[in-house]
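*Asks:* here is a sequence together with a model predicted from it:
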Amino acid sequence: MGWWAAAGVVAVPALAFLGFFRDPERQPPDLPGAVLAPADGEVMEVALVDDAWVGPAARVSIFLSPLDVHINRAPVAGLVAGVEYVAGKFRAAYKSEASEVNERCTVALEGDAARVAVRQIAGVLARRIVCRVRAGDKLEAGERYGMIRFGSRTDLFVPRA
């Protein structure tokens, strides 16, 4: 194997790794009362549910492929009212049941305009949830608070209109 081939064997995975862990700057819009997306990805489902923190809610499920940015950001400015980690299964994150059976971490936020919750959900490959906030912390809208590594899902719970 030549020098260039050996360099390619090292460079391709290294570039893929750097691409996965990228963290671009974001400037949240200045829209009072707006709820921002907590993650990049594809909206897979919107369902009406009853959430322990929000109450009657709409659950917006966002699937993050390995090509998406995996940083989670606060959807609203507010106080972290609670953080709950639940060990669970590692089923496909795009399936509806993943929100309730997979390993997950839910952050409850007392926003300026409303209560919301964000749930980080591990998937088949994504078995590492990072949540850097605790109850009592204050977050600004769009502020980074965690990440999920290697394909996953983020659910946003907002009050029903």
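*Replies:* In hand now; what should we look at?
*Asks:* can we go C-alpha only for contacts and neighbour counts from here?
*Replies:* OK.
*Asks:* wait, what's in contact with residue 135?
*Replies:* 79-83 (CA atoms under 8 Å, 6 or more residues apart in numbering).
*Asks:* next: residue 84.
*Replies:* 105-107.
*Asks:* quick one: it is in a helix?
*Replies:* No - checked against DSSP: H, G, I helix; E, B strand; the rest coil, residue 84 lies outside a helix; its state is strand.
*Asks:* let's see which of the contacts of residue 84 end up in strands.
*Replies:* 105-107 (DSSP state E).
*Asks:* could you pull out the helices for this structure?
*Replies:* With helices called from DSSP state H, the chain shows them at 3-20, 98-101.
*Asks:* take a look at this one as well, against the first:
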Amino acid sequence: MDIWRSIRNAIPSVNSAGYPFIGGALAIAIVGGLLWGVIFWVFLGLTIWMVIFFRDPERIPPDGDDLVLAPADGLVQPIVEAVPPAELELGTLPLKRISIFLTIFDCHVNRSPVAGRIARIAYKPGKFVNADLDKASEDNERNGLLLDTGKHQVGVVQIAGLIARRIVCTAKEGEQLRAGERFGMIRFGSRLDVYLPVGTEVLIKPGQRAIAGETALARMSAVGAVRTPVAPLAPTE
């Protein structure tokens, strides 16, 4: 039993968003394999890749209320100062932006970089240029979340890529998220941008690999941090 438990613990769970893709590829493998054996092996390989792509491992966030965690697995891009997307209403002054590029082999589950209330969710349609390019932050389809920690405001933006055609956000405005908690995913290959408060100390360097919910990207400082007023949520019926 211990051996089977160890094997099970070593295999990460699969995100429910992947069930239709995995099931579809497996069904084609079985049915197509009855007609031609090559189809079975091709789609069996695709099924295995789907399982790997939609993996959803458990993550353990480090201690520290002032830490900004990676919202995605992937490669850290050049860290720049950029004006946040207008729809987030974070102001018009440039803020430090940390971008993480995900390949089709990275885990694509997105996690909250901080503990806080979702003050705003803003979706904007756009293009599907290579997410590795800097202009993807401005031109591509995206979905932004503004997180209010009570002391700071952090923006995190899901950006579709060249292959990605579907941004999934399971969180809702007004919801309280824990640091490292899942809030969505992007299929297949994408980018996430994190906009940091003024006075934040960056802890990571471009070229490093980040692990969602575990890698500390930055540390928010109480000195010099500025909170942008956020309009209250409209009352629900």
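*Replies:* In hand now; what should we look at? Bear in mind the structure is a predicted one, so any value in this text is a computation, not a measurement.
*Asks:* out of the contacts of residue 84 of the first structure, which is most surrounded?
*Replies:* With neighbours set by other CA atoms under 10 Å, the maximum within the contacts of residue 84 of the first structure is found at residue 107, which has 23 neighbours.
*Asks:* relative to residue 39 of the second structure, how far out is the aligned residue in the second structure for that one?
*Replies:* Alignment note: residue 107 of the first structure maps to residue 145 in the second structure; criterion TM-score structural alignment. Distance of residue 145 of the second structure to residue 39 of the second structure, given as CA to CA, to the nearest Å: 42 Å.
*Asks:* count of neighbours near residue 11 of the first structure?
*Replies:* 12.
*Asks:* now the alignment partner in the second structure of it. Nearest residue, chain neighbours left out?
*Replies:* Mapped onto the second structure by TM-score structural alignment, residue 11 of the first structure lines up with residue 44. Nearest residue to residue 44 of the second structure, sequence neighbours excluded (CA to CA, 6 or more residues apart in numbering): residue 29, at 5.7 Å.
*Asks:* residues in contact with the counterpart of residue 171 of the second structure in the first structure?
*Replies:* Matched by TM-score structural alignment, residue 171 of the second structure corresponds to residue 133 in the first structure. Residues counted as contacts of residue 133 of the first structure (CA under 8 Å, 6+ apart) are 80, 83, 145-146.
*Asks:* which part of the first structure matches stretch 121-132 of the second structure?
*Replies:* Going by TM-score structural alignment, stretch 121-132 of the second structure sits over residues 83-94 in the first structure.
*Asks:* measure the matching stretch end to end?
*Replies:* 23 Å.
*Asks:* stretch 174-189 of the second structure too?
*Replies:* By CA to CA, one end of stretch 174-189 of the second structure lies 28 Å from the other end.
*Asks:* would you mark the buried spots in that stretch?
*Replies:* Across stretch 174-189 of the second structure, burial judged by 16 or more other CA atoms under 10 Å covers 174, 176-177, 179-189.
*Asks:* re the thing from before, now, which of the ones in strands among the contacts of residue 84 of the first structure sits nearest residue 121 of the first structure?
*Replies:* Taking CA to CA as the measure, residue 121 of the first structure lies nearest residue 105 of those, at 6.7 Å.
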